[in-house]
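Chemist: What shape does this take:
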Amino acid sequence: MGRVAGKVALVTGGGSGLGAADCAALAREGARVVVTDVKLETAQRVAARIGEGAVAMELDVASEEAWIATMKAVDEQFGRLDILVNNAGVVLNADVEETTLEQYRWVNSVMSDGVFLGCKHAIPLMNRNDGGSIINMSSTGALLGYPIFFAYSAAKGAVRSMTKSVAVMCQEKGYRIRCNSVHPGSIETPMVQQAEGRPGEEREVPSGVLKPGASGAPEDVAAMVLFLASDESRFVNGAEMVVDNGVTIRPF
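Modeler: Take a look at the predicted model:
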């Protein structure tokens, strides 16, 4: 215990799935965690499970006003921010011909605009103290062609590119802030269950090394997030951390 002791972390979309696992991992290793979600009650449930080391806040990541208010609240309560995990996401099953402009804008408002706003408004607070680590949740959808997840992949591709831009900017301006993206493959979460047409049907993920094509557990991604949040990863910046059990390297 203690890999992120003394640090303050904010996780978006922390009420379920990957976000909830990230919150639990960061709190277990000593961070004070701000669990945010567009649905306050889900964030409150996660914070209650974690206990004293977590607080819940409502946050619509697509709203700049909400980000400004949340950063103010974090500053007032903790006086600092060391870790930002831009995790909030939505999924839409539709290819480019089926996707409406309204749907495309909605998906990108959450995952492209939301990451942009998170980085923009967290950096000043992080930079005021000792800097920190920004972890942007992308996807293998940013690395491979998935026709059925057109809008989702577009947003995750933007996250991938924004991450590199933020990393270089912080270095050039002398900010002690690193920024990396995480690219999970299929992980057993409510979002994947929905995408696969089995909402609420949870499948058990076995322990040990997984077979090709198997889904991972949220904790598999949380372990990477914890590494990037900690000082252990001080020399990792602007990187694409792929957590996919080898999906992106298979020749077929």
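Chemist: use CA for all of it now, contacts and neighbours both
Modeler: OK.
Chemist: For the strand ranked longest in the chain, name the packing helices and strands.
Modeler: Ranked by number of residues, the top strand in the chain under DSSP state E is strand 177-184. If you count contacts as 3 or more C-alpha pairs under 8 Å, 6 or more residues apart in numbering; DSSP states H and E, strand 177-184 packs onto helix 114-128, strand 132-137, helix 150-172, helix 218-229, strand 240-243.
Chemist: Redo the ones you listed as JSON lines? Include mean neighbour count.
Modeler: Output for the helices and strands packed on strand 177-184, formatted as JSON lines (neighbours: other C-alpha atoms under 10 Å):
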{"stretch": "helix 114-128", "mean neighbour count": "21"}
{"stretch": "strand 132-137", "mean neighbour count": "28"}
{"stretch": "helix 150-172", "mean neighbour count": "21"}
{"stretch": "helix 218-229", "mean neighbour count": "21"}
{"stretch": "strand 240-243", "mean neighbour count": "20"}
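Chemist: Could you point out the helix or strand that follows the longest strand of the chain?
Modeler: Reading on from strand 177-184 to the C-terminus, the next helix or strand found by DSSP states H and E is helix 190-195.
Chemist: tell me which residues in that next one are buried?
Modeler: Buried residues in helix 190-195, counted by 16 or more other C-alpha atoms under 10 Å: 190-193, 195.
Chemist: Repeat that for stretch 41-56.
Modeler: Buried residues in stretch 41-56, counting neighbours by 16+ other C-alpha under 10 Å, are found at 42-47, 50, 53-56.
Chemist: Just those: which are in strands?
Modeler: Taking DSSP E, the ones among these that sit in strands are 54-56.
Chemist: between these, which is nearest F116?
Modeler: A56 (21.8 Å; C-alpha to C-alpha).
Chemist: Help me confirm that the closest one comes into contact with C23.
Modeler: No - counting by C-alpha atoms under 8 Å, C23 is not a contact partner of A56; they are 10.8 Å apart.
Chemist: let's see this one next to it:
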Amino acid sequence: MSSAAQIVLIEDEPAIADTLSFALQREGWQVRHFALARAGEADLAAQAADLLILDIGLPDDSGFEVLKRLRRQSEMPVLLLTARAEELDRILGLELGADDYVVKPFSPREVAARVKAILKRTRASTPSNTEVNSEQSAAQYFVHELAARRVYFCGVMLALTPSEYRLLVALLAHPGHVLSRAQLLDALGDAAEDSFERTIDSHIKSLRAKLKLIRADLDPIATHRGFGYALAVS
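Modeler: Next up is the predicted model:
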């Protein structure tokens, strides 16, 4: 892989979390661990990740509820950890959008192998080389997987809200063209019913912050004062 995968682990049992983190880091992946659902969700909202490992039985919320909320805005791969061996629980997790599951007790090596398989499958279509030439069109920094509703920036999957996703896709569809706030508001579709043009500025600010976390030297969304925004091209 072209870069170390970013993995978020939400697991409240310290022994399991420590063992898993060690096994995953040995594979060369970076792990961000959280014991509570709300802490893990806050991290995912703030910065991108390539995969979520999610315990079903968390002290502050059900892992199923976390998965449902995540699927409203992201297709990030999810591996479930569960102490429940019942078939209905496993089926529910998969129906809610999980990519795989492991039943406790499990081998850390098995989890690592499953993570490797998921990452290989989901990152296969991303660029193999994340080094991009600054003279290239900004549109070439992005990969949009339409069916999965995922956008990659410099090879890293963006954790986007539905509104951010729609705005970015609208800009990607017209690189170099200035889209007014009214046009971008139209791109939000149903999500725009309770929105105002000034909220576009807030969404753009959030989008830029997420892009900066991946490439601080790039600012592909250009502001055209008095007109709107455009995906910059050289």
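Chemist: quick one: TM-score?
Modeler: After superposition, the two chains reach a TM-score (TM-score structural alignment, normalised by the length of structure 2) of 0.40; 121 aligned residues with a C-alpha RMSD of 3.6 Å.
Chemist: quick one on the thing from earlier: so which of the ones in strands among the buried residues of stretch 41-56 of structure 1 comes closest to C119 of structure 1?
Modeler: Nearest member of those to C119 of structure 1, counting by C-alpha to C-alpha, is A56, at 19.8 Å.
Chemist: Let me see the contact set for the closest one.
Modeler: Applying C-alpha atoms under 8 Å, 6 or more residues apart in numbering, we find A56 of structure 1 in contact with 34-36, 40, 43-44, 47.
Chemist: What distance do you get for it to T70 of structure 1?
Modeler: For A56 of structure 1, the distance to T70 of structure 1 equals 11 Å [C-alpha to C-alpha, to the nearest Å].
Chemist: that older thread, joint contacts of A56 and C23 of structure 1?
Modeler: In contact with both A56 of structure 1 and C23: V35, using C-alpha under 8 Å, 6+ apart.
Chemist: mind listing the strands for structure 2?
Modeler: Going by DSSP E, structure 2 shows strands at 6-10, 30-34, 51-55, 78-82, 100-103, 142-145, 150-153, 156-157, 179-180, 221-224, 228-231.
Chemist: my read: M71 of structure 1 touches A122, true?
Modeler: Yes - using C-alpha under 8 Å, M71 of structure 1 is in contact with A122, at 6.8 Å.
Chemist: And the longest helix along structure 2, what does it pack against?
Modeler: Looking across structure 2 with DSSP state H, the single longest helix is helix 197-214. Contacts defined by 3+ C-alpha pairs under 8 Å, 6+ apart place helix 197-214 of structure 2 against helix 162-173, helix 181-187.
Chemist: Buried ones in it, by neighbour count?
Modeler: Neighbour counts over helix 197-214 of structure 2 (16+ other C-alpha under 10 Å) mark 200, 203-204, 206-211, 214 as buried.
Chemist: Any chance of the strands of structure 2 in TSV with distance to L67 of structure 2 and mean neighbour count as columns?
Modeler: Rendered in TSV, the data for the strands of structure 2 read as follows (distance: least, C-alpha to C-alpha, whole Å; neighbours: other C-alpha atoms under 10 Å):
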stretch	distance to L67 of structure 2	mean neighbour count
strand 6-10	11	23
strand 30-34	15	18
strand 51-55	8	24
strand 78-82	8	23
strand 100-103	12	18
strand 142-145	21	16
strand 150-153	17	21
strand 156-157	18	25
strand 179-180	34	18
strand 221-224	30	16
strand 228-231	32	21
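Chemist: In JSON lines: the ones you listed, plus distance to A173 of structure 2.
Modeler: Converted to JSON lines, these look like this (distance: least, C-alpha to C-alpha, whole Å):
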{"stretch": "strand 6-10", "distance to A173 of structure 2": "28"}
{"stretch": "strand 30-34", "distance to A173 of structure 2": "33"}
{"stretch": "strand 51-55", "distance to A173 of structure 2": "27"}
{"stretch": "strand 78-82", "distance to A173 of structure 2": "29"}
{"stretch": "strand 100-103", "distance to A173 of structure 2": "33"}
{"stretch": "strand 142-145", "distance to A173 of structure 2": "10"}
{"stretch": "strand 150-153", "distance to A173 of structure 2": "13"}
{"stretch": "strand 156-157", "distance to A173 of structure 2": "18"}
{"stretch": "strand 179-180", "distance to A173 of structure 2": "11"}
{"stretch": "strand 221-224", "distance to A173 of structure 2": "13"}
{"stretch": "strand 228-231", "distance to A173 of structure 2": "9"}
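Chemist: For S163 of structure 2, which of these is the nearest?
Modeler: Each of the strands of structure 2 has some distance to S163 of structure 2 by C-alpha to C-alpha; the shortest is strand 150-153, at 12.9 Å.
Chemist: Tell me how far I214 of structure 2 lies from Q6 of structure 2.
Modeler: I214 of structure 2 is 12 Å from Q6 of structure 2, by C-alpha to C-alpha.
Chemist: same check, this time on D18 of structure 2
Modeler: 16 Å.
Chemist: Also I204 of structure 2?
Modeler: 24 Å.
Chemist: again, but for D89 of structure 2
Modeler: 27 Å.
Chemist: what does A182 of structure 2 give?
Modeler: For A182 of structure 2, the distance to Q6 of structure 2 - C-alpha to C-alpha - is 36 Å.
Chemist: same thing with V102 of structure 2?
Modeler: V102 of structure 2 is 20 Å from Q6 of structure 2, by C-alpha to C-alpha.
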